[in-house]
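# need a structure here:
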Amino acid sequence: MPHTAIFFSTRLTFTTHTDFPINAVDDLGETIDVYLFNSNTLDNEQIAAFAAHYLHPQEQAIFHKRKQQQAQQEYLASRIIIKTYASKHLGYDFADLYVLFDSQDNCLHVYHHNQIIALRCCISHSSGQVLVALLPTTKKVKLGVDLEWISTKRSLEKVAKHYYHAEELQACLAQTESVSETVVEEALQPSALYRIWTLKEALAKAIKQPIAKLIRDNVFAYCAPFNVHSACYSASDNHNNTMFDLSIISDIELTDNAANTHINILMGKLDQDLRKVK
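The predicted structure follows:
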């Protein structure tokens, strides 16, 4: 199935950065900046300090509803990255920014003094890894991202057999190097199943539809008018390599070149006074 093969190819590049925030450029233009950060590096002391120091009162109210440490780490990291970007690149005062989910518009908005600023953002997180996509624009841009840990314990095979479209299943089978007369669930590769899932999740965010409405539909047909970029990412944590799949879908083109790297992996510590960054 050659027309679906492109969805399983690696169409993202990764570069690491020890400084955070990354140095600003003179002209951002219509460029989607994507950042990946391991929030597991935040310890209990930092979680408490950062929540008090970096979160707006409205964000703190939401943060304190998250009882699991990993959920708190992911929430903190995403908000710090978004607000630092808006402060450094767009000139806003960090302390006056806050990020909230708009249930009516079904997306995140960044606010400055109760006004939505011209910054489109979309986030995803899995197993402590936090993916943040940012685009300064006043246009109604479609943008969706998804990041999923490729778990060896949690199988998507039963979900795929029950919910995935027939063409999606065939495309997953085509990714298997050798398929004999075995049942479908034995032949399907986990990485291919997760790729379909990240595409569906990213698409749902881009077109602002619940994933439940799209799960049975052919994601390849939906993605046809959009720019789609996906890849697998190996994260090293405590000497263990963990695989993730991620997808980005937008009506803004992303190009593979050195000047516009898709994924900026933030390796530095979130330990400076980010509110002073302008």
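# use CA for all of it now, contacts and neighbours both
Will do.
# what is the host helix or strand of E74 packed up against?
Secondary structure assignment for E74, by DSSP states H and E: helix 69-90. Helices and strands in packing contact with helix 69-90 are listed as helix 44-54, helix 57-63, strand 97-102, strand 119-126, strand 129-136; criterion 3 or more Cα pairs under 8 Å, 6 or more residues apart in numbering; DSSP states H and E.
# now mean neighbour count and distance to A221 too, for the ones you listed, in TSV please.
Supplementary listing: those in TSV, determined by neighbours: other Cα atoms under 10 Å; distance: least, Cα to Cα, whole Å:
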stretch	mean neighbour count	distance to A221
helix 44-54	15	42
helix 57-63	14	37
strand 97-102	18	28
strand 119-126	22	22
strand 129-136	23	24
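# would TSV of those with distance to S236 be doable?
Converted to TSV, those look like this (distance: least, Cα to Cα, whole Å):
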stretch	distance to S236
helix 44-54	21
helix 57-63	27
strand 97-102	29
strand 119-126	14
strand 129-136	11
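# between those, which gets nearest to Y163?
Taking Cα to Cα as the criterion, strand 119-126 is the member of those that comes nearest to Y163, at 21.9 Å.
# give me the distance between the closest one and the centre of its chain.
In terms of Cα atoms, centre = their mean, to the nearest Å, the centre of strand 119-126 is found 5 Å from the chain centre.
# with stretch 149-162 instead?
The chain centroid and the centroid of stretch 149-162 are separated by 20 Å under Cα atoms, centre = their mean.
# roughly how far does S230 sit from L274?
Counting by Cα to Cα, to the nearest Å, the gap from S230 to L274 is 31 Å.
# ditto for P2
Relative to L274, P2 is positioned 47 Å away (criterion: Cα to Cα).
# apart from its neighbours in sequence, what residue is nearest C232?
The shortest distance from C232 to any residue other than its chain neighbours is 4.5 Å, reached at D245 (Cα to Cα, 6 or more residues apart in numbering).
# still on that earlier bit, between S230 and L274, which one's more packed in?
Summary of the neighbour comparison: S230 and L274, criterion other Cα atoms under 10 Å, with S230 having more neighbours (24 against 21).
# and for comparison, fold this next one:
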Amino acid sequence: MSSHYFSNTLIIEQQCQTTAKKIMLMDATGIDVASLPLDKLLSEFELSVLEKRKVPSAKQEYLATRLTLKYLYQHAYPHDDLALSEISSQFDDKDSKLKLHTPVREPVWTCLSHSNGLIGAALNPKQQLFGFDIEQSSKPRPFIKLAKHFYHHDEVDLISRFDESDKQAQCFFRIWTLKEALAKASAQPIAKLLAPNVFDELSKHDFSASSNSIEGFDISVVAQKSTAWQCSFIKFSDLRRDLAF
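All right, here's what the predicted structure looks like:
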């Protein structure tokens, strides 16, 4: 197994910088959903989905991901002149992709991930084979036992090399985020990718991968032909000012 999958090559910038291959990250835990003009921010479909989210943190993450996608859309297509409620995110079962639908152009592919309040969102307008995943990696768990139940035996051996629980966690979640990102990039169910060796799968399908850890979370990106994806943080207050609501 190649050590470069653990070398933390994914660039994560603390300041917001939008580029064509940018994953925007945000802490959604401080969003006061009830105070916002939701009918102006979300489409009717999105409002119906948000209404089904009963847990406050789930509402925060849903709203944060959708508004971040709309932020990225407006920066990518500044001349579309659309209200936020005219941009609607819906999952396409045929392609296994979340897409942004608008009245003025073909649906735009996107990718999302969230974990314990940290959300990530990216546009994928060129419909590349691309996916990313975020997982909180700071919770203590029986990592070797879990790995034996889900992972390939080579991956279990890799985790078992470490005696310290924090090192086991780092290895366990790096493998997990790579599997989840690969599932999204290849439009496969994650259940099909748990048992195979993820490093062999990445090599077999000619995918590149980059990862990093930040503030108790692990983030991995998988893409075909490209390692240029980067992450940038944006504060909700800055996004709100930019979108003018």
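# still on that earlier bit, so the corresponding residue of the second structure for the residue nearest to C232 of the first structure, which state does it fall into?
Under the alignment defined by TM-score structural alignment, D245 of the first structure corresponds to D218 in the second structure. Three states are possible here, and by DSSP: H, G, I helix; E, B strand; the rest coil the one that applies to D218 of the second structure is strand.
# ok, D218 of the second structure - how many residues close by?
Based on other Cα under 10 Å, the number of other residues close to D218 of the second structure is 26.
# where do the strands sit along the first structure?
Counting by DSSP state E, one finds strands in the first structure at the ranges 14-17, 33-38, 97-102, 107-112, 115-116, 119-126, 129-136, 143-149, 227-237, 240-250, 263-266.
# and the helices in the stretch 151-278 of the first structure?
Assignment of helices within the stretch 151-278 of the first structure using DSSP state H, counting those that start in this stretch yields the ranges 157-163, 166-174, 184-187, 190-206, 211-214, 219-223.
# matching residues in the second structure for the last one?
On the basis of TM-score structural alignment, helix 219-223 of the first structure is assigned to residues 198-202 in the second structure.
# so what touches that stretch?
M1, S2, I175, L178, K179, L182, S208, A209 (Cα atoms under 8 Å, 6 or more residues apart in numbering).
# check stretch 116-130 of the second structure too.
The contact list for stretch 116-130 of the second structure, computed with Cα under 8 Å, 6+ apart, reads 21-29, 57, 60-61, 64-65, 68-69, 72-73, 108-114, 134, 136, 181-182, 184-186, 221-224.
# separate out the buried members of these.
Judged by neighbour count, with 16 or more other Cα atoms under 10 Å as the criterion, the buried members of the contacts of stretch 116-130 of the second structure are 22-29, 57, 60-61, 64-65, 68-69, 72-73, 108-114, 134, 136, 181-182, 184-186, 221-224.
# for I150 of the first structure, see how far away the residue mapped onto T9 of the second structure from the first structure is.
With TM-score structural alignment as the matching criterion, the partner of T9 of the second structure in the first structure is R11. Distance of R11 of the first structure to I150 of the first structure, computed by Cα to Cα: 18 Å.
# what's the answer for V130 of the first structure, then?
Separation of V130 of the first structure from I150 of the first structure (Cα to Cα) stands at 15 Å.
# and what of A166 of the first structure?
As judged by Cα to Cα, A166 of the first structure and I150 of the first structure stand 22 Å apart.
# comparing the two, which residue is more hemmed in?
I150 (22 against 14).
# give the contact list for that one.
P190, S191, Y194, T242, M243, F244, D245.
# keep only those that stay in contact in the second structure.
Among those, the ones whose aligned partners also stay in contact in the second structure (both residues aligned by TM-score structural alignment, their matches' Cα atoms under 8 Å) are P190, S191, Y194, M243, F244, D245.
# top of those residues by neighbour count?
The residue in those with the most neighbours, by other Cα under 10 Å, is Y194 (25 neighbours).
# trace that residue over to the second structure, please.
By TM-score structural alignment, Y194 of the first structure lines up with F173 in the second structure.
# name the nearest residue to its match, sequence neighbours excluded.
Among residues not flanking F173 of the second structure along the chain, S137 sits closest, at 6.1 Å (Cα to Cα, 6+ apart).
# equivalent analysis for R53 of the second structure, please.
Nearest one to R53 of the second structure, counting by Cα to Cα, 6+ apart, is K59 at 5.7 Å.
# which position in the first structure pairs with that neighbour?
Under the alignment defined by TM-score structural alignment, K59 of the second structure corresponds to Q72 in the first structure.
# I figured that match hits Q46, correct?
No. Taking contact to mean Cα atoms under 8 Å, the distance of 10.9 Å between Q72 of the first structure and Q46 leaves them out of contact.
# does the match of Y194 of the first structure touch G216 like I think?
No. Contact status for F173 of the second structure versus G216: not in contact, 10.7 Å apart, counting by Cα under 8 Å.
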